[in-house]
Structures are given as structure tokens and as C-alpha cells.
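Peer 1: return a 3D structure for these sequence lines:
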Amino acid sequence: MNIALIAHDEKKQEIIHFATAYKHILEKHELFATGTTGKKISEASGLDVFRFQSGPVGGDQQIGAKIAQDEMDMVIFFRDPLTAQPHEPDVSALLRICDVHRIPLATNLASAEIFIRGLERGDFEWREIIKEKLAKKD
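Peer 2: Sure, this is the predicted structure:
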């Protein structure tokens, strides 16, 4: 699966700990991240992470484009709900496009842990099955 990892500044340490703790699961998937988050995760965990631009300069929109092109399967976005974000319209657009395209979206540690355990069990394989069926129709 293609998984996007994003974190606001105040949540970067939390997503680094998350990625390190669940490295054994995440390393089985293709990982994508916004710039600084991806760099920090990769440095701390050794995971291979494709990095887009930083969120405020277009990274959130780049991930949104991947979702719209059906090239992203899950988004783990540790949001900071207590700090105003200068790129809030981009964040809102990303959340909206996840809903439009039925992309599983975790916005905090609790939901991310549920998703990661689901990945470990194979609960998200339905996304791959649907993609295969749609590809056969084309």
C-alpha cells in the first residue's frame, strides 16, 4: 500500500516515535511524506520515505493529487488542532479529498494505531482488490 505520513510541527516528534515503533509494519509498504516530516522519519527510523515538498509550500496538495489519481491508499496525518496553520485551506482540501476518494485517514495517534494494526492483519487488502477489479474493466 502507498501510505502518506504528515505531521504539523508540534506533532513531528510523535509521528517519528510512531514510525519507529511500527517500523516492522511500515517497511512493508511504500511511504510518502511531506518534506521535513519525511526527512525526520527517515533519519530516525531508517525507513525509505519518498518526500514531497513541505506542507505549507505545496506538499499537502501533492499528496492530494496522488489521492485524486488513485495512487495513495492511506493517510496518517498527525494534526495539531490547537495551533493555527497558515496553510489551513490546503489541510482542509486534503481532508476533503480523502473523504471524496474514500481514503482511510488517521489524524491522531489513537486512530493511526488502529490503522497500523489493521495493516498488520491485512484489513485493508480490500483496496487492492478493488483496484484490480477496476483495472480489469478498463
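Peer 1: for the rest of this, base every contact and every neighbour count on C-alpha atoms.
Peer 2: OK.
Peer 1: can you pull out the helices in this structure?
Peer 2: Under the criterion DSSP state H, the chain contains helices at 12-21, 23-26, 35-45, 59-68, 88-100, 109-121, 125-137.
Peer 1: tabulate those helices (a markdown table), appending mean neighbour count and distance to I3.
Peer 2: Formatted as a markdown table, the helices of the chain follow (neighbours: other C-alpha atoms under 10 Å; distance: least, C-alpha to C-alpha, whole Å):
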| stretch | mean neighbour count | distance to I3 |
| --- | --- | --- |
| helix 12-21 | 18 | 12 |
| helix 23-26 | 15 | 9 |
| helix 35-45 | 19 | 12 |
| helix 59-68 | 20 | 10 |
| helix 88-100 | 15 | 12 |
| helix 109-121 | 15 | 11 |
| helix 125-137 | 10 | 12 |
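Peer 1: also this sequence, please, to line up against the first:
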Amino acid sequence: MPATPTLALVAHDAKKDAMVEFARRHQDKLAVFELVSTGTTGGRILEACPDLKVTRLKSGPLGGDQQIGAMIAEGKLQGLFFFVDPLSPMPHDVDVKALMRLAVVYDMPMALNPSTADILLRSARLQGLKTTSATPEVGSLSS
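Peer 2: Down below sits the predicted model:
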């Protein structure tokens, strides 16, 4: 695991405002993590929270979801915050499902809405990542 744990912040179009508000509300907690985000979501977060260090990847439909999936598979990501919009059709729905499947396969802490994200950010599992360099084993659960 890297010296600083990495979290991914992703949001569907209808949920980008919720993700920006989440980042604004938890700016101090998020600042201790490396952050990666898909293109537009990352840009919106940076506008609202310029002090956060966010690495922007490609837009989700253009490969950003797959980039984050690769980070999960390579053990380079320790948490996924993906605010999904279940009411809008997504042309890249297969990529979204693949990303969530990888998070489940690798036992990645994942929040799909702001309420769960609030809880996950306070969890012992993420808090422990900031103080230890041990990599959780696939299939382990400690929170």
C-alpha cells in the first residue's frame, strides 16, 4: 500500500452536486488521503475544494471507470465512493457494473450514496489505513 492511502470519488451526472457537497463537508478528512476521480467529477470537486489534491482520470464513459477498476485490481485503491443514479439510463452501464463487481471481488470498502459515504469515512477500516502500511488481504474484513 502507498504511504498515503488512496480513495476514488466518482459520481453520475445527477449525483455530482451530492458528491461535491460530500467533499466540501468532509474536506478535512479527505485531505489526509490521495484522491482520484473521474474527469468531470474531479473538476467539480477541485472547483469547490481547491485545497484537496485530486488526480483526475478520464471521464467515466471514456475509460475513467476502467482506470479506477484497474487501480482496485492492482491494490492501489483503498476505498471507492461512487454516487450512483439508479433512475437514469447509463450508456456505459456495463463499465459501471464491472467497477462495482471489482470492488466486491477485492472486498473494497464502497459507498454508493452520501449516507453510506459518511459512515464509511468515519469507519475504523479507513481510519486505520491512515496509521498503518499493512495491505488488507483480499477477502478480509476489519471494521
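Peer 1: any chance of the helices of structure 1 in CSV, plus distance to Q53 of structure 1?
Peer 2: Formatted as CSV, those follow (distance: least, C-alpha to C-alpha, whole Å):
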stretch, distance to Q53 of structure 1
helix 12-21, 16
helix 23-26, 21
helix 35-45, 5
helix 59-68, 4
helix 88-100, 13
helix 109-121, 22
helix 125-137, 26
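Peer 1: I63 of structure 1 -> structure 2?
Peer 2: Residue pairing (TM-score structural alignment): I63 of structure 1 is matched to I68 of structure 2.
Peer 1: what of E88 of structure 1?
Peer 2: Structural alignment places E88 of structure 1 opposite D93 in structure 2 (criterion: TM-score structural alignment).
Peer 1: over to L105 of structure 1?
Peer 2: Matched to structure 2 by TM-score structural alignment, L105 of structure 1 sits across from M110.
Peer 1: touching, its match and F83? I think so.
Peer 2: No: with contacts counted by C-alpha atoms under 8 Å, M110 of structure 2 stays clear of F83, the gap being 9.9 Å.
Peer 1: more neighbours: which of these two?
Peer 2: Set M110 of structure 2 next to F83 and count neighbours by other C-alpha atoms under 10 Å: F83 wins out with 23 against 20.
Peer 1: and the more buried one, how far from G128 of structure 2?
Peer 2: Between F83 of structure 2 and G128 of structure 2 the computed distance is 23 Å (C-alpha to C-alpha, to the nearest Å).
Peer 1: coming back round to it: so the match of I63 of structure 1 touches L9, yeah?
Peer 2: No: using C-alpha under 8 Å, I68 of structure 2 is not in contact with L9; the gap is 9.6 Å.
Peer 1: M1 of structure 1 is nearest to which of the helices of structure 1?
Peer 2: With respect to M1 of structure 1, and counting by C-alpha to C-alpha, the nearest of the helices of structure 1 is helix 125-137 at 8.0 Å.
Peer 1: for the closest one, packing partners?
Peer 2: Using 3 or more C-alpha pairs under 8 Å, 6 or more residues apart in numbering; DSSP states H and E as the contact test, no helix or strand touches helix 125-137 of structure 1.
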